[in-house]
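# Generate coordinates for the sequence data below:
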Amino acid sequence: MDHTKYDATFLLIDEDLKPALTISEAQALKPIQKKFMESYLQHRDSMPLEKWLHTEMAENLPDHSSEEITQMSKEILTALQMAEEKKISLERAIENGQSKESWFARETITATSYMSVQEASVYLQGLDAALADANASLYRTIRTQAGAGPISQNPNLDGFIAEQYHAQTFNLNAKASGSPYRAKVLDPVDGKYAKNSVDIVITDGSGKVVRRYQSKYCKDAEATAKAFEHGDYRGQQKLVPQGQEQNIGKKASTIIKAPDGTSSTPLSKEQAKQLQNEAQSGKWNDLNWNEYKTKDLAIGIGKQAGQAALMGAAVGVGFSVAHKVWNGEEIKGEELVETAIVSGADFGVKTAVAGALKVGAEKGIITAIPKGTPAATIANIAHVGIENAKIIGKMANGELTIKEGFEKMEQTTVATVVGIAASTKGVAIGATIGTVFGPVGTAVGGLIGGTLGYMAGSKVGETITKAAQKIRKKAAETVKSIGDSVCRAASSVKSSISNFCSGFRSLFSW
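Model (predicted):
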């Protein structure tokens, strides 16, 4: 059937994700999910959760050793505990007036405090690239057919700050990417600047100057252009505030750039003035430039995580499959499941769901989640899927508006990313984020969320799955508006991590 004749917002992801999650696979997983949930409800008051999980998984995976079962169980419980901890931390921060992006930045800076500058940069870039790749993968399918001493009080201090800003952000990018080039602001001789003297130079690995820059940070483009007319700056490139370059000339640039493409971060006149005001008012945060960069990058990553949540909301295939597989099914103790998800005391429920999904993966039932996928990754898929289903339920009954619901979903994603980053090392961070928030994790998470709804009773299940289909249309509309930036970011990732980070920082707000 050509669905597009009846639904103008039919998403191609319905077809593209079929290999990731089929009805036959969901049917095969169903008895395992049912067995795990009924067993948990039966033993929840008589057996410690850790012992129950180990026992149930061992019974369902007889070919695995006791040590393997212990490791799986430990990973599931640890991952869910971390996810819950970060969820609560973010909720408290928001209650105190903090944004999710600034909370993300604080948590990330804490996590990288023991690292060197280069290690922290690479660490953050790994998170950055992984989220961008997950977002881009989803968007490709979510498309419809339709110095020392007192602070200077010089009124032009912002110009000097701008010079240092460009030199230092260039050097941070160079360190992170392994570039041999370095930038330097030239100091005055005997306290005085020579006429037409160079402001910033870029040198190669041997110390040879390869680029020279003259920086002018005037109040507007006209004033900046006139400033360049009052000197002989041949052999120097013009460095100007972001937003003024088009009115100054072809040789004007908002960044300094090395032959290998390494560059600084653009800075507007307004941003430079803000830094000046911070310094002269005594409110300058006496961190170093490295930490300024880390904070900004972390905030940008937090925004990417929020975008991932919107992408996930636009994917309805998992909920659709849950409806087809679980509609009319009953389990023993469904009222206990409903109480758990309504009250929020759902740690045991999430544990049972994650355990069943891990067993399904090890048995080769859900082919998109291969055998050997870390149990922690699967636990995070379960956590996000269930949290989003609970949010959708609140949106359906009017407790949350569409906008508030999307914001809650974004918070879930941001908190989960922080939990993954805090407990995962090296390249595994990117792989975990890509699985949890990419098409596979999103589709399976929808199945899990929809399934839990039906486990809480047919009425709850129907409410959640129907609402999910309505909400996905709203999410798809929002996704369209951010799609271009997601694709641009993805293109930069493919080019190189260094170039991606440079482009991604255009999202930052000061």
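# use CA for all of it now, contacts and neighbours both
OK.
# So which bits of the longest helix anywhere in the chain are buried?
Counting by DSSP state H, the longest helix found in the chain is helix 458-495. Applying a neighbour-count criterion of 16 or more other Cα atoms under 10 Å, one finds 458, 460-469, 471-476, 479, 483, 485-487, 489-493 buried in helix 458-495.
# Summarise which helices and strands that helix is packed against.
Helices and strands touching helix 458-495, by 3 or more Cα pairs under 8 Å, 6 or more residues apart in numbering; DSSP states H and E, are helix 117-141, helix 289-313, helix 317-326, helix 375-396, helix 439-455, helix 497-504.
# Mean neighbour count for the ones you listed - can I get that in CSV?
Conversion of the helices and strands packed on helix 458-495 to CSV gives the following (neighbours: other Cα atoms under 10 Å):
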stretch, mean neighbour count
helix 117-141, 23
helix 289-313, 23
helix 317-326, 23
helix 375-396, 26
helix 439-455, 29
helix 497-504, 20
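# out of those helices, nearest to residue 259?
Residue 259 sits nearest to helix 497-504 of all the helices and strands packed on helix 458-495, at 13.4 Å, using Cα to Cα.
# same for that closest one, what does it pack against?
Checking 3+ Cα pairs under 8 Å, 6+ apart, helix 497-504 ends up next to helix 117-141, helix 157-177, helix 458-495.
# Distance from the chain centre to that helix, please.
Relative to the centre of its chain, helix 497-504 is centred 15 Å away, using Cα atoms, centre = their mean, to the nearest Å.
# To compare with the earlier structure, here is another sequence to fold:
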Amino acid sequence: MAEEMITKKKEYLTESEARSVKELFKKYLKLYKEKDPETSDKEWLEQLFRTELPEMTEEEIKKDAEDVVEAIKTFDENLASCNEAAKKGISKENWLADKLQEASVGMSVNEYGKVLQQMDDVLYAKNMELADALSRSADGHIMMSPNLDGNIAENMIAKTTELSASLQGKNISVEVLESHAANSVDVRAINHETGQYQNYQLKFGKDAKATIQLLERGNYNNQRIVVPSEQLEEVRAYFKEKGSSKTITDHIEAWGVEGKSFTKEEMKALQERAQSEGIAPEIDYSHYQTKDLAMSIGKNAGVMALQAAAVTTGLNVATKIFQGEKVDEDELVEIAIKTGADTSIKTVTAGTLQVAIRKGIIKFIPKATPAGVIANIACVGIENVKILAKIASGDLSVTKGLDQMGRVTTSMVGGLCGMAKGAAIGASMTAWVPVIGPGLAVASGFAGGMVGYFAGSKVGDKIYSAGKKVAGAAKTVAKTAWNGIKSAGRAVSSGIKKAVGKVASFFGF
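Okay, here's the model as predicted:
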């Protein structure tokens, strides 16, 4: 695979780290309840950040506090809008397509189409990560390595080669095979005119020595090796000295079609440039195509919600740290879960996550993640735990609960895209890439589970039991939905590539 770990895998969130977060939440909840009623949530967050994160400048403090408050407000408005649309028979996919259109004001049709394509690609890749993690898990408890960019790396390298083929008018496809068996092929280039194919193995270790070690551990006969461009010379020299005849390169080249090469740093950064490299000249995305892509994004968001519901890691950790501890009901939390009056709890949870992430207590979410994105994690966690509470009380069926969870994630995506208008959407999108997929599932699950226990031990236990029940149902439904997304995704990509070929031909490429 493009990214493999030599060290032992570790948990997303250890019990020790989780206990530290719990103590922060307990402390901040008390501070929030003691605040002057005249003090706004924004002012309270500013004071919290001044005290707990003294390294922040006053300007950063004010901006982060404002971003958290605005993100919570936007999320709640979007969820209400999405729920209202559902009552009128409008699907969450259609709702999101309209929301994306609103956010695109000021963009050309071409710019909008490119942003949608990129967003769809990333959501698809993150869904792939979730599907892979769940396929290895019997009970929804997933493990991680610190590097989550492997699938995206493979997809980026494959995509740039396919785009190059389209620009040349050649009927060549490059497929990421998604196989995890020992020595299996990562990427396959296929010439549909001749039926020939070429197999590629991608190895992106942290440096050349790590990449060489990964290659030495496998048997990749009849596969061409692709490595980071800055490591190519050293890796080639090593195997040449051994007398090896391996074909080692930093890009895919097949039948005159040449894809792009990438450095390890570029793969880790998941930069927008790398995602869209080779798309020039301008692509004429028609209204139908952008609507189609927007709908695909909505479907990806829905599948991500289902797969996230099947992940029990966050709930498991939350339950472990409260085991044997009698927790008295906190009225503010209990009201939030039972009545939906939860802005205060979302504010405290977002503030807690912000401090925990900035201090490095929660390590798997990057410290530079924007405050508005962190607030959305809190919102998803709180909303989902409210849904689990209704399922636990018998007020909501598991099926309807999963549907509502789908709206929660869709509302989050709509809000994150709407945080920046026009061309800035492309830049804002990359900010939340690291925390969607498995990261979002674990973080929001833990946040919600933790808050559930602060409503009382009995409430927390019931929410945990409901979560396990939902996870079992979600895994089955998610698998079917994911298979559908994979088929639909290929159809959308095919349509876009045809458009690229037509425009490229017009420009003489």
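# And the TM-score between them?
Once superposed, chain against chain, the TM-score is 0.64 (TM-score structural alignment, normalised by the length of the second structure); 359 aligned residues with a Cα RMSD of 3.4 Å.
# picking that back up, and of the helices and strands packed on helix 458-495 of the first structure, who's closest to residue 421 of the first structure?
Once these are compared by Cα to Cα, helix 117-141 is nearest, at 7.7 Å.
# Output the residue interval of the second structure matched by the closest one.
Using TM-score structural alignment, helix 117-141 of the first structure corresponds to residues 109-133 of the second structure.
# The matching stretch vs the first structure, mean deviation?
Following the fit onto the first structure, the mean deviation recorded for stretch 109-133 of the second structure is 1.1 Å by mean Cα distance after the TM-score superposition for the first structure.
# Just the residues contacting that stretch, thanks.
The contact list for stretch 109-133 of the second structure (Cα atoms under 8 Å, 6 or more residues apart in numbering) reads 104, 142-143, 148, 151-152, 155, 272, 275-276, 282-287, 289-290, 293-294, 296-297, 300-301, 303-304, 307-308, 423, 425-426, 429, 433, 436-438, 479, 482, 489.
# Recalculate using a threshold of 7 Å.
With Cα atoms under 7 Å, 6 or more residues apart in numbering as the test, stretch 109-133 of the second structure has contacts from 104, 142, 151-152, 275-276, 283-285, 290, 293-294, 296-297, 300, 304, 307, 426, 436-438.
# Stretch 441-459 of the first structure now?
Contacting residues not belonging to stretch 441-459 of the first structure are listed as 21, 312, 315-319, 321-322, 326-328, 330-331, 334-335, 337-338, 381-382, 384-386, 389, 435-436, 460-461, 464-465 [Cα under 7 Å, 6+ apart].
# again, only using 6 Å
Identification of contacts with stretch 441-459 of the first structure by Cα atoms under 6 Å, 6 or more residues apart in numbering yields 312, 318-319, 322, 334, 337-338, 381, 385-386, 389, 435, 460-461.
# OK, contacts around residue 53 of the first structure?
Contacts of residue 53 of the first structure by Cα under 6 Å, 6+ apart: none found.
# now for it: what does it line up with in the second structure?
Counting by TM-score structural alignment, residue 53 of the first structure corresponds to residue 45 in the second structure.
# Can you verify that match is assigned to a helix?
Yes: counting by DSSP: H, G, I helix; E, B strand; the rest coil, residue 45 of the second structure is part of a helix.
# quick one: it from residue 378 of the second structure, how far?
For residue 45 of the second structure, the distance to residue 378 of the second structure equals 14 Å [Cα to Cα, to the nearest Å].
# same deal with residue 330 of the second structure?
Taken as Cα to Cα, the span from residue 330 of the second structure to residue 378 of the second structure is 18 Å.
# Buried residues, stretch 35-49 of the first structure. List them.
Buried residues in stretch 35-49 of the first structure (16+ other Cα under 10 Å): 35, 36, 37, 38, 39, 40, 41, 49.
# Which members of the residues you listed are the farthest-apart pair?
35 and 49 (15.6 Å).
# now the end-to-end length of stretch 391-401 of the second structure.
Stretch 391-401 of the second structure has an end-to-end distance of 7 Å (Cα to Cα).
# contacting residues for the spatially most central residue of the first structure?
Nearest to the geometric centre of the first structure sits residue 305, at 2.7 Å (Cα atoms, centre = their mean). With contact set as Cα under 6 Å, 6+ apart, residue 305 of the first structure has these partners: residue 414.
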